[in-house]
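# just to be clear, the model below is a prediction. Sequence and coordinates:
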Amino acid sequence: MLHPCGVLFVLLSWAQIGYSGVTATETRVIQVLEDDIGAENFTHYRLQRPGLLRLELVSLSGDVDIYCSTEVQHPDYNLYDMKSDSCGVDVITIPSAMQRPVYISLFGHPNHILSKFRLTILEIQEAFVEDYEYLVNKYERYYFEEMESEMTGKPKPEKPEKESFSDQSSISDEEEATLPLWWKLLLGILEFGIEVVL
């Protein structure tokens, strides 16, 4: 018969893999720490490494819980930013945007005189996300290339020799349909300004 903590361990492992969308090939082990801790005692660590990290705490015997903070140097069950206090495997994912150092405290559960644990720190390869500036430049380059090809690909419409001022300011429906949005906005503002002045 499977122990309830074993069932919880399987469910937590499955949920963590499904939630993060990260496969085992996309992670790299940075460090593995094995030690024991007495009941109601804390062991403290400080994590400096940047990037997206995952802390996996396995209670080999007894029960050990993990608490993390970026502000409190010795986080505990009252003061923490993130925690995992299940029986079995405890997993915490530290986002790359979280400031460093990250302070880690491991707590030995009072029901066990001595608990043995293994803490594994994994680095997760983040998918490349294009930043805002890159996307804007990419869009502008595409947009102006399209506009340039439209301008050079189509001949300029010839205007009649004599036009009144109101005829010059109006654009035909065909021309308006091919104009880019920013050009339409600029023309609308100019027309509004001319009407206000007159």
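Cool, got the structure.
# make it CA atoms for all contacts and neighbour counts henceforth
Noted.
# how about the helices in the chain?
Assigned by DSSP state H, the helices in the chain fall at 4-20, 132-153, 165-169, 173-178, 181-197.
# most tightly surrounded among the ones you listed?
helix 4-20 (a mean of 13; mean count of other CA atoms under 10 Å).
# what packs against that helix?
strand 89-94 (3 or more CA pairs under 8 Å, 6 or more residues apart in numbering; DSSP states H and E).
# got the contact list for the strand it packs on?
Contacts to strand 89-94, defined as CA atoms under 8 Å, 6 or more residues apart in numbering, come from residues 9, 12-13, 16, 52-59, 65-66, 82-84.
# try 10 Å
5-6, 8-10, 12-13, 16, 20, 50-60, 63-68, 82-85, 102, 117-124 (CA atoms under 10 Å, 6 or more residues apart in numbering).
# next one: stretch 138-152
Residues from elsewhere that reach stretch 138-152 (CA under 10 Å, 6+ apart): 132-137, 153, 178-180.
# pull the most distant pair out of those residues.
132 and 153 (31.2 Å; CA to CA).
# what's the PyMOL line that selects buried ones from the contacts of strand 89-94?
Here is the PyMOL selection string for the buried members of the contacts of strand 89-94, based on 16 or more other CA atoms under 10 Å:
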select buried, resi 9+12+13+50+51+52+53+54+55+56+57+58+59+60+63+64+65+66+67+68+82+83+84+85+102+117+118+119+120+121+122+123+124
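# against that first model, consider the following:
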Amino acid sequence: MLCCAALFALLFLSPAGGFLQPAADDGVPEEWLLLHVVQGHIGAGNYSYLRLNHDGRIVLNMRSLKGDADLYVSDKTLRPSFDAYKLQSTTCGPDVVVVPGDFARPVGIGIYGHPSYLESEFEMRVFYDQTVPQDPFDKRPYPSEDGHGSQRFPQATAEDFQEEESIFWTILIGLLKIIVEILF
């Protein structure tokens, strides 16, 4: 019994036991500013669309909580898909896409529910990467924290991400696809 207690204490006090404790940092650099946390559900073979209006380099860090959600991004269309996109991440694990600061805004974000799962649940964290140097020719005034200079720190608003499809339309389109497949 004493041996088991000593092993248990050693496991929790040793660096190898760190996997049993919650991680203090989740691999996100301190220079990244968290703008949004978006959570949602998506049905198999369906898309959910978001719009990104923030300027600068933006990091989309999405993880599937259930199922497998994939990420498609474009500055040419607000409805990117696996047929029309500029950036993508389609892993079975965490999906990360870095949206460059020179992408035209608004940027379309498509979240696709992989058909291997009936439903996928996701959480996407949206970060502003402050490590990218500011354009010295950008004349827009943004005060720094001490009131001097012109360092840019964009402010997040509720309008920066807007869902474009309601659940009703997603279900209606899914039903129409099924009817078309049955008829043809």
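Arrived safely, thanks for sending. Because the structure is a prediction, the values reported are computed rather than measured.
# what's the TM between chain one and chain two?
Here the TM-score for the pair of chains, by TM-score structural alignment, normalised by the length of the second structure, is 0.57; 111 aligned residues with a CA RMSD of 1.7 Å.
# map residue 117 of the second structure onto the first structure.
Taking TM-score structural alignment for the superposition, residue 117 of the second structure sits opposite residue 112 in the first structure.
# tell me the contacts of that match?
37-40, 61-64.
# just residue 58 of the first structure next, same as before
Counted by CA under 10 Å, 6+ apart, residue 58 of the first structure has contacts 9, 34, 64-65, 87-91, 116-120.
# which one in the second structure is aligned with it?
Checking TM-score structural alignment: residue 58 of the first structure goes with residue 63.
# likewise for residue 35 of the first structure?
Match for residue 35 of the first structure (TM-score structural alignment): residue 40.
# for burial, what's the neighbour tally of its match?
Residue 40 of the second structure has 13 neighbours, counted by other CA atoms under 10 Å.
# can you map out the strands along the second structure?
Secondary structure of the second structure (DSSP state E): strands located at 32-43, 47-52, 58-66, 69-74, 87-89, 95-99, 107-113, 119-129.
# out of those strands, flag the one nearest residue 171 of the second structure.
strand 32-43 (9.0 Å).
# what do we get in the first structure for residue 85 of the second structure?
Counting by TM-score structural alignment, residue 85 of the second structure lines up with residue 80 in the first structure.
# next up, the contacts around that match.
The contact partners of residue 80 of the first structure, taken as CA under 10 Å, 6+ apart, are 66-74, 103-105.
# let me see the contact set for residue 84 of the first structure.
56-57, 64-68, 90-92, 106.
# got a markdown table for the residues you listed, with distance to residue 24 of the first structure too?
Converted to a markdown table, the contacts of residue 84 of the first structure look like this (distance: CA to CA, whole Å):
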| residue | distance to residue 24 of the first structure |
| --- | --- |
| 56 | 13 |
| 57 | 17 |
| 64 | 24 |
| 65 | 24 |
| 66 | 22 |
| 67 | 24 |
| 68 | 24 |
| 90 | 17 |
| 91 | 15 |
| 92 | 16 |
| 106 | 25 |
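# hmm, residue 184 of the first structure is touching residue 176, no?
Yes. Between residue 184 of the first structure and residue 176 there is a contact at 7.4 Å, judged by CA atoms under 10 Å.
# circling back to that earlier point, using a markdown table, lay out the helices of the first structure together with distance to residue 46 of the first structure.
Shown next, in a markdown table, are those (distance: least, CA to CA, whole Å):
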| stretch | distance to residue 46 of the first structure |
| --- | --- |
| helix 4-20 | 23 |
| helix 132-153 | 32 |
| helix 165-169 | 68 |
| helix 173-178 | 60 |
| helix 181-197 | 52 |
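# out of those helices, which is closest to residue 30 of the first structure?
Per CA to CA, nearest to residue 30 of the first structure of the helices of the first structure: helix 4-20, 18.5 Å.
# list of residues touching the closest one?
Against helix 4-20 of the first structure from outside (CA under 10 Å, 6+ apart): 3, 21-24, 56, 58, 86-93, 124.
# from those residues, which is closest to residue 190 of the first structure?
residue 21 (51.2 Å).
# the contacts of helix 4-20 of the first structure, buried ones only, as a PyMOL selection?
Buried members of these, defined by 16+ other CA under 10 Å, are picked up in PyMOL with:
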select buried, resi 56+58+86+87+88+89+90+91+92+93+124
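# could you identify the most distant pair in the contacts of helix 4-20 of the first structure?
3 and 124 (30.5 Å).
# hmm, residue 113 of the second structure is touching residue 72, no?
No. The pair residue 113 of the second structure / residue 72 is not scored as a contact, 11.3 Å apart, by CA under 10 Å.
# return every residue with contacts to both of these two.
residue 47.
# how far away is the counterpart of residue 104 of the second structure in the first structure from residue 48 of the first structure?
Under the alignment (TM-score structural alignment), residue 104 of the second structure maps onto residue 99 of the first structure. Plainly put, residue 99 of the first structure is 9 Å away from residue 48 of the first structure if you go by CA to CA, to the nearest Å.
# these two: who's more crowded?
A direct count of neighbours by other CA under 10 Å for residue 99 of the first structure and residue 48 places residue 99 higher, at 14 against 11.
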